[in-house]
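Visitor: sequence below, structure please.
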Amino acid sequence: MSTHSRTAKTGRILFPGPGIVVTSTHVETFEGCYRIRDLVIENPCYYYAFPTKVMAIYCGAVEMLASILPAALSGSPVLFGAAGLLAGAGLTGAILIDHHRKPRWMTLTARCRGRRIVLFSSRDRRVFEQVRRAVVRAQEASRRPKP
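Guide: Predicted coordinates for the structure are as follows:
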């Protein structure tokens, strides 16, 4: 994959990144070289590895259900409110931790002559979106203008 110039004999380089080179006429990966006009891009897939939000909601619901019985038996609305506040704080903390720590895996797939191929995958959302936009721009540039 030659990335030392902005234009090549085969077309303008739109993304000269590591692992993939997107030009106006083809996409070159470690697995092969695919012409843009042969590719049908599928929707990008975003994989969430740790569903902490869902787990936090379940745990918060169980905690609330477990606190209803002691609060009802003691007849204290303060105890019930404190249990609700504790559950809410735990839920908020879990969601904030999940938002900042959860690794994402993004995959850009396409069909090339009936065969499904993975063009690019990354954990870095910024680089992934740059590659996706470069492939979309290359496809838009390769379309024939309508009369």
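
Visitor: CA only for contacts and neighbour counts going forward, please
Guide: OK.

Visitor: quick one: contacts for Arg125?
Guide: Shown in contact with Arg125 (Cα atoms under 8 Å, 6 or more residues apart in numbering): Met106.

Visitor: go again with 7 Å.
Guide: The contact partners of Arg125, taken as Cα atoms under 7 Å, 6 or more residues apart in numbering, number zero.

Visitor: output the contacting helices and strands for the strand or helix carrying Ala87.
Guide: In this assignment (DSSP states H and E), Ala87 forms part of helix 77-101. Contacting helix 77-101 under the criterion 3 or more Cα pairs under 7 Å, 6 or more residues apart in numbering; DSSP states H and E are the following elements: helix 52-74.

Visitor: please give me the structure for this one as well, since I'd like to look at both together:
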Amino acid sequence: MSAQYVEPAPGSAMPPRRTVTWYYRGADVAVTNQFLHTARDRYALSELADLGISRGPVHPAVLISSVIAIAQTPIVIPVVAIVRSPMAFLLAAVLLVVPCVVAIVSARRWPPRLDLQARYRGRDLVLFSSHDEREFGQVSRALRRAVEALPLR
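Guide: As a prediction, the model looks like this:
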């Protein structure tokens, strides 16, 4: 027996096809009008509740360099005020600027992880996670639009 198309009987109606609206389609995640598809799972939007966002911890380099800059300030400024030499000003500038630059560069190089969380079938889950703020914003906005477009339950 071969697979072939069979004409429906006259008078029988075909079931209506659901149209799929794509709110976001990326390499690892997609949001439609019915589901959130990730690389590993698929979540029905009608079963999602309590959508929320959380930000992970900062990179240790950002934290350490910020603490160093803050700790050095009350020591360096009085020393420079007492000594008042060009070399003291140069040394103070280096001691205060270098940790600040390291903190800024580290924060841009290793941004914190952003998590999209929700309650799904009675469990709190992380639905999507990313270090890319732009992609995360697009996915979270798409999911909010898709959930808002659902018919009232």
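
Visitor: give me the TM-score for these two chains.
Guide: The TM-score (TM-score structural alignment, normalised by the length of structure 1) is 0.70; 136 aligned residues with a Cα RMSD of 3.0 Å.

Visitor: quick one: the helix holding Ala87 of structure 1 to chain centroid distance?
Guide: How far helix 77-101 of structure 1 lies from its chain's middle: 27 Å, per Cα atoms, centre = their mean, to the nearest Å.

Visitor: which residues sit against that helix?
Guide: With contacts defined as Cα under 7 Å, 6+ apart, helix 77-101 of structure 1 is touched by 52-53, 56-57, 60, 63-64, 67-68, 71.

Visitor: in it, what counts as buried?
Guide: 79-80, 83-84, 87-88, 90-92, 94-95, 98 (16 or more other Cα atoms under 10 Å).

Visitor: for the residue most central in space within structure 1, helix, strand, or coil?
Guide: Centroid-nearest residue in structure 1, with Cα atoms, centre = their mean: Tyr46, separated by 3.3 Å. At Tyr46 of structure 1, secondary structure determined by DSSP: H, G, I helix; E, B strand; the rest coil is strand.

Visitor: quick one: it and Trp105 touch, right?
Guide: Yes: Tyr46 of structure 1 is within contact range of Trp105, at 6.0 Å (criterion: Cα atoms under 7 Å).

Visitor: average gap between the helix or strand harbouring Val135 of structure 1 and structure 2?
Guide: Per DSSP H and E, Val135 of structure 1 falls inside helix 125-142. Superposed on structure 2, helix 125-142 of structure 1 shows a mean distance to its aligned partners of 0.9 Å (mean Cα distance after the TM-score superposition for structure 1).

Visitor: okay, that helix sits on what stretch of structure 2?
Guide: The aligned range for helix 125-142 of structure 1 in structure 2 is 133-150, by TM-score structural alignment.

Visitor: identify each buried residue in the matching stretch, please.
Guide: For stretch 133-150 of structure 2, burial by neighbour count (16+ other Cα under 10 Å) applies to 136, 139-140, 142-143, 146-147.

Visitor: and what of stretch 53-60 of structure 1?
Guide: 53, 56-57, 60.

Visitor: out of these, which comes closest to Arg123 of structure 1?
Guide: The nearest member of the buried residues of stretch 53-60 of structure 1 to Arg123 of structure 1, counting by Cα to Cα, is Lys53 at 19.4 Å.

Visitor: from Ile95 of structure 1, how far out is the closest one?
Guide: 5 Å (Cα to Cα, to the nearest Å).

Visitor: kindly report the same for Ala82 of structure 1.
Guide: Ala82 of structure 1 is 20 Å from Ile95 of structure 1, by Cα to Cα.

Visitor: ok, now Pro44 of structure 1?
Guide: According to Cα to Cα, Pro44 of structure 1 stands 24 Å off from Ile95 of structure 1.

Visitor: hmm, back to that, gap between the residue in structure 2 that the residue nearest to the centre of structure 1 lines up against and Ala39 of structure 2?
Guide: Under the alignment by TM-score structural alignment, Tyr46 of structure 1 pairs with Arg55 in structure 2. Distance, Arg55 of structure 2 to Ala39 of structure 2, using Cα to Cα: 21 Å.
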